[in-house]
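> Provided below are the primary sequence and the corresponding predicted coordinates.
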Amino acid sequence: MSSAVRKRIQKKFKIRGYTLRIDALDPILSFTNRFLGAEDEALDLLLDHLQSQSQKLGVKSSILDKEPVSRVIASLLAADDAVEEDFISDGAVSSSTSAIRVIDAF
């Protein structure tokens, strides 16, 4: 199963124009494993943030190694933890794996 997931990760990154080094695959794999059932959405979110980060920094290389990937993953996990803490502090019941988060904007 792990090799199929690795191939899917590499394929998604290649579609977006990125080439992954071997050392970058493990953090991405552990990141997607945190979101069971929503791995594709987690990958898309990671790719969107990597693209945004590379545009801000003016990075021209499409080859990704562990350092930039780990930095973006850490910021995404910190944001998810902050949202989860706010959710718990509001008196709502917490679940460790929430696939859908509803935010009322109106």
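Cool, got the structure.
> C-alpha from now on. contacts and neighbour counts both.
OK.
> ranges for the helices of this protein?
Using DSSP state H, the helices of the chain run over 2-15, 22-33, 39-57, 66-89.
> which helices and strands sit right next to the second one?
Packing contacts for helix 22-33, counted by 3 or more C-alpha pairs under 8 Å, 6 or more residues apart in numbering; DSSP states H and E, involve helix 2-15, helix 39-57, helix 66-89.
> what sits up against it?
For helix 22-33, contacts defined as C-alpha atoms under 8 Å, 6 or more residues apart in numbering pick out 5-6, 9, 38-40, 42-43, 64-67, 69-70, 73.
> Can I have the buried ones of those as a PyMOL selection?
Restricted to buried positions by 16 or more other C-alpha atoms under 10 Å, the PyMOL selection for the contacts of helix 22-33 reads:
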select buried, resi 9+39+42+43+64+66+69+70+73
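> and which of the contacts of helix 22-33 is nearest to residue 50?
residue 69 (7.3 Å; C-alpha to C-alpha).
> ok, and the closest non-adjacent residue to that closest one?
residue 24 (6.5 Å; C-alpha to C-alpha, 6 or more residues apart in numbering).
> who's in contact with the most centrally placed residue in the chain?
Geometric centre of the chain, nearest residue: residue 46, 3.5 Å, by C-alpha atoms, centre = their mean. Contact analysis of residue 46 by C-alpha under 8 Å, 6+ apart lists 72-73, 76.
> try this one next to it:
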Amino acid sequence: MNAPTKKKIQKKCKIRGYNIKVEALDEILSFVTRFEPAEQDEAIDLVLDQLENESLKSTIIDVEPVQRVVNLLLEADAKEETTDNFASSSSSAIAVINVFDVPRYKYDAIRRNFYQ
């Protein structure tokens, strides 16, 4: 089961121009296996997108940046779950928006765009 997923991760890394070390591959694989099989492609892409946002010094992906990205994604997921639990347990879900904080836009029919 893990062999096709490993090959998929390696293939996606090669497409993006990266070589991946075995330890980094195992770290990404452990993160991706937390998801359903239908969502695993998106999880791989998410990790690789976040790795591109990291300033990688070479085209070889090492385990340290992968661990940072995976930990960041897991923390974000944990925060999302806690806020979902809080929102579902609250009695009302009303958001108040101050009208003075939102900029006022007008439409110019000649130029066909909005301006402030």
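Received the coordinates, thanks. Bear in mind that the values here come from a model prediction, so they are computed numbers and not experimental data.
> Got a TM-score for the pair?
The TM-score (TM-score structural alignment, normalised by the length of the first structure) is 0.78; 88 aligned residues with a C-alpha RMSD of 1.1 Å.
> circling back: roughly how far apart are the residue nearest to the centre of the first structure and residue 10 of the first structure?
13 Å (C-alpha to C-alpha, to the nearest Å).
> cool, and residue 53 of the first structure?
Residue 53 of the first structure is 19 Å from residue 10 of the first structure, by C-alpha to C-alpha.
> Of these two, which one has the most company?
Neighbour comparison, residue 53 of the first structure and residue 10: the larger count goes to residue 10, with 18 against 15 (by other C-alpha atoms under 10 Å).
> That one and residue 16 touch, don't they?
No: Residue 10 of the first structure is beyond contact range of residue 16, at 10.0 Å (criterion: C-alpha atoms under 8 Å).
> what about the alignment partner in the second structure of residue 75 of the first structure, neighbour count?
Residue correspondence to the second structure (TM-score structural alignment): residue 75 of the first structure is matched to residue 72. When neighbours are defined as other C-alpha under 10 Å, residue 72 of the second structure has 13 of them.
> Flag every buried residue along stretch 29-41 of the second structure.
Applying a neighbour-count criterion of 16+ other C-alpha under 10 Å, one finds 29, 31-32, 40-41 buried in stretch 29-41 of the second structure.
> Tell me the one among those residues nearest to residue 106 of the second structure.
Using C-alpha to C-alpha, these come closest to residue 106 of the second structure at residue 41, 42.4 Å.
> what's the counterpart of the closest one in the first structure?
That one, residue 41 of the second structure, aligns with residue 40 by TM-score structural alignment.
> Please name the nearest non-neighbouring residue to that match.
residue 32 (8.0 Å).
> Next one: the one you found relative to residue 60 of the first structure, how far apart?
Counting by C-alpha to C-alpha, the gap from residue 32 of the first structure to residue 60 of the first structure is 26 Å.
> Residue 87 of the first structure and residue 80 of the first structure: what is the separation?
From residue 87 of the first structure across to residue 80 of the first structure, the span is 10 Å (C-alpha to C-alpha).
> dump the residue contacts of residue 69 of the second structure.
47, 50-51.
> just the residues you listed now: which is nearest residue 20 of the second structure?
Once C-alpha to C-alpha is applied, the member of the contacts of residue 69 of the second structure that ends up nearest residue 20 of the second structure is residue 51, at 11.7 Å.
> burial of the closest one, as a residue count?
Neighbour count for residue 51 of the second structure, taken as other C-alpha under 10 Å: 17.
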